[in-house]
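**Q** the amino acid sequence is not available; the structure is as follows:
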């Protein structure tokens, strides 16, 4: 049965608060969904003009005609994809996009020295972060891109100074040979944490070396019942030395407290966990008993 129309799927493409376009050196780890935290190597290029970001696909075709002039076959002979935006913050990160890493120098105070040497030759990878209606993340991952065009820079009293660039997205094996990959978070009405096995909530008290495999119970928009999933969300720890994270598995490492954060669709869940060894738990119990006896 075909799905009915849903106005929640109609959106503007607004920038993510705190940064919308990020750049990193080639080889930096790529996020695997719409909510994965970015590697520290990604640098925010600053505010983008109100024209936003444009994504364009161009294609060339070749046709075969028969004797009478009818087209009997048309094939796509080549395609290319580009992204365009104008950076309106004058800062080191945006200057490196426009002019290239080797042409931009910044001292400890932030003074910039920029050599205008035509188009930059650097290949870099980019992440574009957009937010759809309902705080729904929409992420574009561009593993390899080259600046192929730049806009003229105007200096006047009515327009913001900006560096406009066009990025040519290059095919990359890390995303199956595609030129970019878009991740759009689901619309969910209700989410809660669970364990992968059984139907219980995760424990808030753990012993060192104890593990828990997390799952998420979520109700997709328009659905009547929740589903339990073990993928499609991101887990982080406030203190990896106390609670380590690998995928959706958390492992207690040493006595202490840590908060586990789970990012799913447009929701953030948290779980505060106390890690205590048997010796620490026994000492705590004795202390409470002593206080009670007094």
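**A** It's in. Just so we're clear, the structure is a prediction, and the values are computed from it rather than from any experiment. Numbers count the residues shown, from 1 in each chain.

**Q** use CA for all of it now, contacts and neighbours both
**A** Fine.

**Q** what separates the lengthiest strand in the chain from the chain centre, distance-wise?
**A** Under DSSP state E, the strand in the chain containing the largest number of residues is strand 71-87. Here the centre of strand 71-87 is set off from its chain's centre by 25 Å, with Cα atoms, centre = their mean, to the nearest Å.

**Q** list the buried ones in that strand?
**A** Neighbour-count burial for strand 71-87 flags 81-87 (criterion: 16 or more other Cα atoms under 10 Å).

**Q** cool, and stretch 20-32?
**A** 20-25, 28-32.

**Q** distance between the ends of it?
**A** Across stretch 20-32, the terminal residues are separated by 17 Å (Cα to Cα, to the nearest Å).

**Q** just the residues contacting that stretch, thanks.
**A** 37-39, 41-48, 97, 123-130, 141, 143-144 (Cα atoms under 8 Å, 6 or more residues apart in numbering).

**Q** among these, which ones are buried?
**A** 42-48, 97, 123-130, 141, 143-144.

**Q** so which of those belong to helices?
**A** residue 97 (DSSP state H).

**Q** what number of residues lie near the nearest residue to residue 171 once chain neighbours are set aside?
**A** Of all residues beyond its chain neighbours, the one nearest residue 171 is residue 179 (4.2 Å), with distances taken as Cα to Cα, 6 or more residues apart in numbering. Number of residues near residue 179 (other Cα atoms under 10 Å) recorded here: 21.

**Q** surely residue 179 meets residue 172?
**A** Yes: using Cα atoms under 8 Å, residue 179 makes contact with residue 172 at a distance of 6.2 Å.

**Q** give the residues shared as contacts by these two.
**A** Listed as contacting both residue 179 and residue 172 by Cα under 8 Å, 6+ apart are 143-144.

**Q** doesn't residue 58 lie inside a helix?
**A** No: counting by DSSP: H, G, I helix; E, B strand; the rest coil, residue 58 falls outside a helix, being strand.

**Q** shouldn't it be in contact with residue 83?
**A** No: at 11.5 Å, residue 58 does not count as touching residue 83 under the criterion of Cα under 8 Å.

**Q** can you give me the helices in the stretch 151-294 of the chain?
**A** 278-293 (DSSP state H, counting those that start in this stretch).

**Q** mind listing the strands for it?
**A** Under the criterion DSSP state E, counting those that start in this stretch, the stretch 151-294 of the chain contains strands at 163-169, 181-184, 188-195, 205-206, 211-220, 227-229, 234-237, 243-246, 249-252, 256-264, 267-275.

**Q** same list (those strands) but as a markdown table, adding distance to residue 54 and mean neighbour count.
**A** Putting the strands of the stretch 151-294 of the chain into a markdown table (distance: least, Cα to Cα, whole Å; neighbours: other Cα atoms under 10 Å) gives the following:
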| stretch | distance to residue 54 | mean neighbour count |
| --- | --- | --- |
| strand 163-169 | 9 | 22 |
| strand 181-184 | 14 | 16 |
| strand 188-195 | 28 | 18 |
| strand 205-206 | 49 | 18 |
| strand 211-220 | 30 | 20 |
| strand 227-229 | 34 | 15 |
| strand 234-237 | 28 | 21 |
| strand 243-246 | 36 | 20 |
| strand 249-252 | 38 | 21 |
| strand 256-264 | 27 | 20 |
| strand 267-275 | 27 | 17 |
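
**Q** second one coming, line it up with the first:
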């Protein structure tokens, strides 16, 4: 059977102009398609660093070898995934992702952030992308918890940025999956 290359299936992970990363409290109903409007409870984190979002699988394998050292069985025995991104804006949403909702207090235009041991607070995330060929991609993570934080540097050479890695946990909202992608064609 012959296959045909199709450059229309090649795309960049470009953020949508309206926003790239959205957060909502744990338990929020997640979208079930690529194009429906997000409810007001979903808050945009603002600008994200130029490296975008990195989705990383973490796969555990069990290998069985025979007496001669030949692998006779290799199976995946564990799966997890994380999403890492760098937030360039400091606002209530980005601060909550980095420090936890109980550490962030706002009053008018003022914000106070307490630095302490992270609580492992769950939140829901939606990642919105515009693809080539009038397509959009939406990645939904109904249950994410902090997994790692990068360094924050304060100097004149770079923007102050907040590097976070969120672990995607299995969720009943998406049949026990850790995340779900929706892709659709729009505007044709």
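**A** Thanks, I have the structure now. Remember, predicted model here, so these are calculated numbers, not experimental data.

**Q** can you tell me which of the buried residues of stretch 20-32 of structure 1 is nearest residue 148 of structure 1?
**A** For those, the closest approach to residue 148 of structure 1 (Cα to Cα) belongs to residue 23, at 15.9 Å.

**Q** in contact with the residue nearest to residue 112 of structure 2 when sequence neighbours are not counted, which residues?
**A** Excluding the flanking residues, the one nearest residue 112 of structure 2 by Cα to Cα, 6+ apart is residue 105, at 5.1 Å. Contact analysis of residue 105 of structure 2 by Cα under 8 Å, 6+ apart lists 111-113.

**Q** quick check: the gap between residue 105 of structure 2 and residue 25 of structure 2.
**A** Taken as Cα to Cα, the span from residue 105 of structure 2 to residue 25 of structure 2 is 16 Å.

**Q** look up how far residue 100 of structure 2 lies from the residue most central in space within structure 2.
**A** The centroid of structure 2 falls nearest to residue 83 when counting by Cα atoms, centre = their mean (4.2 Å). Distance, residue 83 of structure 2 to residue 100 of structure 2, using Cα to Cα: 17 Å.

**Q** and the buried residues of strand 71-87 of structure 1, which is closest to residue 168 of structure 1?
**A** residue 82 (4.6 Å).

**Q** that closest one contacts residue 59, doesn't it?
**A** No: look at residue 82 of structure 1 against residue 59 with Cα under 8 Å: they stay out of range, at 11.7 Å.

**Q** just to revisit the earlier point, which one (most neighbours) among the contacts of residue 105 of structure 2?
**A** residue 113 (16 neighbours).

**Q** and that one, how far is that from residue 42 of structure 2?
**A** 21 Å.

**Q** now do residue 101 of structure 2
**A** Distance, residue 101 of structure 2 to residue 42 of structure 2, by Cα to Cα: 15 Å.

**Q** in strands, which of the buried ones among the contacts of stretch 20-32 of structure 1 appear?
**A** Short answer: these in strands (DSSP E) are 43-44, 123-130, 141, 143-144.

**Q** including distance to residue 15 of structure 1, could the residues you listed go into a markdown table?
**A** Converted to a markdown table, those look like this (distance: Cα to Cα, whole Å):
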| residue | distance to residue 15 of structure 1 |
| --- | --- |
| 43 | 16 |
| 44 | 12 |
| 123 | 24 |
| 124 | 21 |
| 125 | 18 |
| 126 | 15 |
| 127 | 12 |
| 128 | 9 |
| 129 | 6 |
| 130 | 5 |
| 141 | 15 |
| 143 | 20 |
| 144 | 21 |
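
**Q** hmm, which two among those are most spread apart?
**A** 123 and 130 (22.8 Å).

**Q** mind checking what the residue nearest to the centre of structure 2 lines up with in structure 1?
**A** By TM-score structural alignment, residue 83 of structure 2 lines up with residue 83 in structure 1.

**Q** wait, doesn't that match sit right on residue 166?
**A** Yes: here residue 83 of structure 1 reaches residue 166: they are 5.6 Å apart, a contact under Cα under 8 Å.

**Q** need the overlap of contacts for the two.
**A** By Cα under 8 Å, 6+ apart, no residue touches both residue 83 of structure 1 and residue 166.

**Q** just to revisit the earlier point, contacts only, for the match of residue 83 of structure 2.
**A** 53-56, 166-169.

**Q** and of these, the nearest to residue 258 of structure 1?
**A** Closest to residue 258 of structure 1, out of all of the contacts of residue 83 of structure 1 and judged by Cα to Cα, is residue 53, at 38.3 Å.

**Q** show me what the closest one lines up with in structure 2.
**A** Here residue 53 of structure 1 is matched to residue 53 in structure 2, going by TM-score structural alignment.

**Q** what distance do you get for that match to residue 108 of structure 2?
**A** When residue 53 of structure 2 is compared with residue 108 of structure 2 (using Cα to Cα), they lie 31 Å apart.

**Q** so for those two, which residue has more residues nearby?
**A** More crowded of residue 53 of structure 2 and residue 108, by other Cα under 10 Å: residue 53, with 19 against 5.

**Q** helix or strand: which one has the more buried one?
**A** strand 48-65 (DSSP states H and E).

**Q** distance of residue 5 of structure 2 relative to residue 87 of structure 2?
**A** 36 Å.

**Q** chain center to stretch 52-68 of structure 2: distance?
**A** 21 Å.

**Q** meant to ask about stretch 214-221 of structure 1, not that
**A** On Cα atoms, centre = their mean, the centre of stretch 214-221 of structure 1 falls 20 Å from that of its chain.
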